[in-house]
Each structure stands twice: as structure tokens, then as C-alpha cells.
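Asker: Can you look at this prediction? I've put the sequence above it.
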Amino acid sequence: MEKYKFNKEKLEFVEVRRGVKWWCRKIFQYLLASILLAILYYCIFALVVSTDAERKLAKENEVMAEEYEKLRQKLEVLDNTVSNLKLKDREIYRSIFNADPLIVSLIDQSSPLLENIDTTKDEMIVSKSRQMLELMQESASDVQAVFEDINEECKYLGKSVDHIPSIVPLKDFSVGQTGASVGKKINPFYKTVVEHDGMDLLGAVGTDVLASADGVVVESVRSKRGRGNSVTIDHKNGYMTTYSHLGDILVRKGKSVGRGEVIGRIGLSGMSFAPHLHYCVTYNGKVVDPRNYFFADITPEQFREIIAISSNTGQSLD
């Protein structure tokens, strides 16, 4: 539609001619409106309508998330399994074979994947995770092979392994019966810090006390002082164990005893603050920590609890 303007000089309407600027401005307005409308249509389409490619990508993301979770669970189970095996391995090597344990490296903590995990592509993470899972499975097999070798060595050693203290010397022991272990502890009578040379195992009067390994009774003492009624067993391999503050003594000097055999019962003899067994282990005449000689009788989890409780117990019972 043409545009007219009143000319006061000629007293008539004249046609207004549109210049280049007007046309450029008009074209720009149309282009801008078209672009904005296109963006609006695209946003609505993208939010409401999914393409086949998008649906495929969404499905792949779901599968990848499930794969991540499965890998995480497998890694966690394997890591716990290998950790428990390594703990048992250390106990056996240090307590029995007096050798350094086998060190198994599961994952290189300086791996570029771990250092740059935030910028690593998903495909690379999945690939590397699978590789780490395979490495952990191989490591678990290696540790299992070590235990098989130990088993063969034990068979070769024969009965000598039965002479190594390896069980908790109380019948039906629970972690809650753990008391103070070797180290500087507060004496309950004098309230002074003294060296505690054994481990206190709490129990009711009359609880069965067991021999922790095969051996021969070399001392059977009845006393109302010091350690009270006590039994000492020589295991004929450098190890000796002493069981103190007994109520009843059921073995005599010179008697051969087997692992797990009842040798006495918990009492309150000697300077005992409460009914308990004072259990002492020596190797070649030197006091060693009895906690390291329960490995055949407890799980790694129980071992960690025993360590925590006994380490945080500052007062002994004798």
C-alpha cells in the first residue's frame, strides 16, 4: 500500500517515495523476526519431539550407567576380597614364617586415567575400568596361588604347624571380650603406668581356657599372689604360652596337650581386678603380641576390631 503526505505548499497529497534505508530497515526487521521464530520453533521441537538419534543416545547412556554400576560393584567386591586375603597373608608370613609378605599391586595410583578422570572420555573410562577389573581378578588369583603354596608348605612341614599358637585360648570367644594387650598400661591397683606383657581376655568365672597349640606343660603353678594360678606350655619350636589368673587347673606338669584342649578355667586368682585370662606369648624368650596369633580362629574384620579395642584400652586387669 502506497503512503501519501499532505504538501502544504501545493495544497495536495503527494506520494511518499521510500528510499534505500527504509527498505534495508524493513528487510532487517523481517530477517530478525524470521530468525527468532526459527529459534522458537527449534526449541519447542527439541523439547517436545525426540529424534531417533537422540533416543538411541539416551538408550546408550542408560546402558552405560548400568555398566558403570556393575563395574563399581565388582571392583568393590574384589577389592574387599583381595584386602582380606592380603591381611591374612601378612598375618601368616609375619607370625609363622617370619618373612615379609608378598606385595600385590592392584592398581597404579599414579595412572593417567585416575589423574585426569574428570576430562577422560566415557569410552576410555569404560575401557580402562574393564582393564583394571581384569588386573584385580589376576591379582586375586595371584594371592590365592600364594595361599596354595603356603598350604603345600604346611603339608610339607607336617605336624610342626600344629605347634604354632594360632587360636584364641577361650571357648566361645567374642570380640567384646577383648581387653588390654601388650604395651604400657595403667595398673588397676597402683594406678601407675607399667609394662603389660600379655593380653587380657575377659570372661565369666568357669569359662574354659584352651591350649592355643600343641605342646607340653612345663609349669603348673597355684598361687594367691601375682599371676595367681597359671599354666605354661612349651610348644617345642621357640614358642611358649602362659595362661594366668585361672580358677581351676586341669593339667599337670609334663602332660602333652593338643590345640583346643581345655587346660583350665577362668578364675580370680592372684592380683586380678576382675575375672579374666591373662594370655602371654613368647618367641625365643621375647614377649610378642598375642593379637597376631589368633589368625586361625578369627576373620579379618574381627581382627581389626580386636586391634581397635585393645589399642584403646588404657588399663589392664592385673
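Answerer: Sure thing, it's come through.

Asker: use CA for all of it now, contacts and neighbours both
Answerer: Will do.

Asker: check which helix or strand covers residue 310.
Answerer: helix 300-311 (DSSP states H and E).

Asker: Show me what that helix packs onto, helices and strands only.
Answerer: helix 52-92 (3 or more C-alpha pairs under 8 Å, 6 or more residues apart in numbering; DSSP states H and E).

Asker: hmm, back to that, so what touches the helix holding residue 310?
Answerer: 84, 87, 88, 175, 178, 179, 180, 181, 291, 295 (C-alpha atoms under 8 Å, 6 or more residues apart in numbering).

Asker: Put this next to the first one:
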Amino acid sequence: MKKIKYYYNTNTLRYEKLESPLRVKLLRIFGFIAAALVTAALISYFAFQFVGSPNEKLLRMQNAGLRDNYRDLDDQLQELEKQLKELEKRDNNVYRAIFEANPIPDSARAKELEMEQEMRTVTSMNNNQLYASINQTINTLRSRIKAQQGSYKEIDELIRNKEQLLAHTPAIQPVSNQDLSRIASGFGYRIDPVYKTPKMHAGLDFAAPQGTPIYATANGTVSLAGNAGNGYGNHVIINHGYGYETLYGHMVRVKARVGQQVKRGEVIGWVGSTGKSTGPHCHYEVHKNGNKIDPVYFFYNDLSPEQFDRLLKQAAASNQSFD
């Protein structure tokens, strides 16, 4: 029930019913609404300023989680960066140095990111910027890893080529000589056994009983097998590739055949005294790019340093050759 208000009218000396004009009623309603809106706005402002809405709290938590995750990823990327730098350094300074290959220039690898600068600016980045930064770092690492993989592939080829080179390089003595007693004449000027004058002796003479096996000193292809009438008698020449060639002279019998692929240590014939020879022996020569070089430096595969030093002294002795 609506409450009715009265007031005392001094003019009529009577109590009369109090009625407010419409204008006053409207002003009261407007004032109330305005006060309510202002109060609500103030409450909302202070609430959102210091407390925050549930959505804002959730977004802030998610944003903080993203930044923590980014820092974790950034730490991992820096660790990967450090490991990749070590691989690149080892690649240039160790692996390629071993195989005498040119190092990869830095321009061939992707430029490094300035990680410290990124860490200083990360706090001002939004999520899209954080994503772009991480994506750029990952793409850079992928580029460098791809370049490094290409480098290791090239090194792998160098290793295979090096293995082939080592297998095709003369590295053992052509006859069994464990006690080092069979070097009869070395490389250099020696007394010719027939003409008794100094003459260049372009190989090593290994004195051995007739029929002693003669071995190929490296892998290669037989290019000559037989007697060519040049003083070597029955002899074998093996082309090893990479500029190397070896000759084995004065055999009593030849086993190898022209065009045959031989392996290091394979028997290619037997010691004899055919051709210009004064006794059973194996005349052994090593050629490099067509030049005759001292074979004594190609026995590193089956001699200790002490044995090699002893062999050098025997080969350097000035004496008469067998051919």
C-alpha cells in the first residue's frame, strides 16, 4: 500500500495531502540513476584496476605460462646453438684439416641469432612476436644443421677416398723380410755388377732364394706381366692409381696376368734371376707420377720405428747392386 504524506498549510490552518510535481519526480529519478551509474563505474574501475576480472586473471596466467615456456625454449635453443658451434668448429679445425679440405666459410652457414638481445626484448613481445622469434631461431638452426649435414656428407666422401688412397698406396715389403736381412742394395748410385761403374739404381734389391713368393704391395691393376726385353726379365708392373705404380723384376715365374685386379699381400710371382741379374733377388721400384722414388719410404705398414730405422741404414749402404 502506497504511503500518503501530508503537510500543515499555515494559510488554511489545515493538513493537506503532499503531492510532488512531475518535474521534481523526474529530476529525482534522473539523479538516482546518475548516482547509481557513477557509483557502478567507480566500483568497476577500482575492481578491474586492482582485482581484475576472471577472464583477465586467466589471460594473465596463460600469458605468464607462455613467457615461461618461451624462456625454457630459449634456454634449449641456446644450448643447441652452443653444440652446433662446437660441431662447426670441430668440422673446420679437425675433420677438414685431417683430409686437407678447405673449411666451410661462415657465409655458407646461416648467420647466428643475437640471443642475448632477444632475451632483453622478449618481455615487450606479444604472443605473435614470441612465436615469430622462436620460429626464426628454429629456421636458422635448421639452415645451419642442413649446411653441417652437407659438410659431413662431403667429409664422408673424403674418408672413403682416403681409405681408397691408403689401400692403393704401396705400404709393405714385396717379399717376407721379418728379420730385415734381405735388403741387398738400396736406391741411388750403386756399382753396376756387370760394367763395374757407378750407375743409378732406381729401386731396392731383396736377396731371397729362388721360388720365394713376391707380394703386391698395394691394391691395383696389373698393367704388364712378362718379359719385355728391358733387363728386368720376367717382371710385373702394377698400376695402383693416384699416380702410383710399382715394378717387381727378375721373377722365375709370373703368376699375375695383365688386367688382373690384385690386393695388397696377394702373390703375383716368385723370386728368380731372369734378365740382367747376378743372382736370385726381387728388384722393386716405386713410381709416383712417372718419377722413380725411393721405395724404402713405403714400408710403414709392417715395420716398427726401430725396424724402419735399421732398414734405412741398410738401404743407404754403398755397395754393388744385383742388376
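Answerer: Okay, I see it. Predicted model, so just to flag it, every value in this text is computed and none were measured.

Asker: overall similarity of the pair, as a TM-score.
Answerer: Here the TM-score for the pair of chains, by TM-score structural alignment, normalised by the length of the first structure, is 0.50; 169 aligned residues with a C-alpha RMSD of 2.1 Å.

Asker: on that earlier part again, between the contacts of helix 300-311 of the first structure, identify the one with the most neighbours.
Answerer: residue 181 (29 neighbours; other C-alpha atoms under 10 Å).

Asker: Once you drop chain neighbours, what's closest to that one?
Answerer: Nearest non-adjacent residue to residue 181 of the first structure, counting by C-alpha to C-alpha, 6 or more residues apart in numbering: residue 199, 4.1 Å away.

Asker: Tell me, how many residues neighbour the equivalent of that neighbour over in the second structure?
Answerer: Matched by TM-score structural alignment, residue 199 of the first structure corresponds to residue 204 in the second structure. For residue 204 of the second structure, the count of nearby residues is 25 (other C-alpha under 10 Å).

Asker: swap in residue 241 of the first structure?
Answerer: So residue 241 of the first structure, with other C-alpha under 10 Å, has 24 neighbours.

Asker: Map it across to the second structure for me.
Answerer: Using TM-score structural alignment, residue 241 of the first structure sits opposite residue 246 in the second structure.

Asker: Quick check: its match is in a strand.
Answerer: Yes: counting by DSSP: H, G, I helix; E, B strand; the rest coil, residue 246 of the second structure is part of a strand.

Asker: do you know how far it is from residue 218 of the second structure?
Answerer: Per C-alpha to C-alpha, to the nearest Å, residue 246 of the second structure is found 9 Å from residue 218 of the second structure.

Asker: Over to residue 230 of the second structure?
Answerer: In terms of C-alpha to C-alpha, residue 230 of the second structure sits 24 Å off from residue 218 of the second structure.

Asker: Between these two, which is the more surrounded one?
Answerer: Comparing residue 230 of the second structure with residue 218 by neighbour count (other C-alpha under 10 Å), the higher total belongs to residue 218, at 26 against 10.

Asker: Now do the same for that one: helix, strand or coil?
Answerer: coil.

Asker: Identify the residues contacting it.
Answerer: 167, 168, 169, 170, 171, 172, 240, 262, 263, 264, 265.

Asker: Switch the contacts of helix 300-311 of the first structure over to a markdown table, and while doing so, append distance to residue 127 of the first structure to every line.
Answerer: Converted to a markdown table, the contacts of helix 300-311 of the first structure look like this (distance: C-alpha to C-alpha, whole Å):
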| residue | distance to residue 127 of the first structure |
| --- | --- |
| 84 | 27 |
| 87 | 30 |
| 88 | 32 |
| 175 | 43 |
| 178 | 46 |
| 179 | 49 |
| 180 | 49 |
| 181 | 48 |
| 291 | 43 |
| 295 | 38 |
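
Asker: Which single one of those is nearest to residue 150 of the first structure?
Answerer: Of all the contacts of helix 300-311 of the first structure, the one sitting nearest residue 150 of the first structure is residue 88; the distance, using C-alpha to C-alpha, is 11.7 Å.

Asker: Where does the residue mapped onto residue 278 of the first structure from the second structure sit: helix, strand or coil?
Answerer: Correspondence of residue 278 of the first structure to the second structure, assessed by TM-score structural alignment: residue 283. Counting by three-state DSSP, the backbone at residue 283 of the second structure sits in strand.
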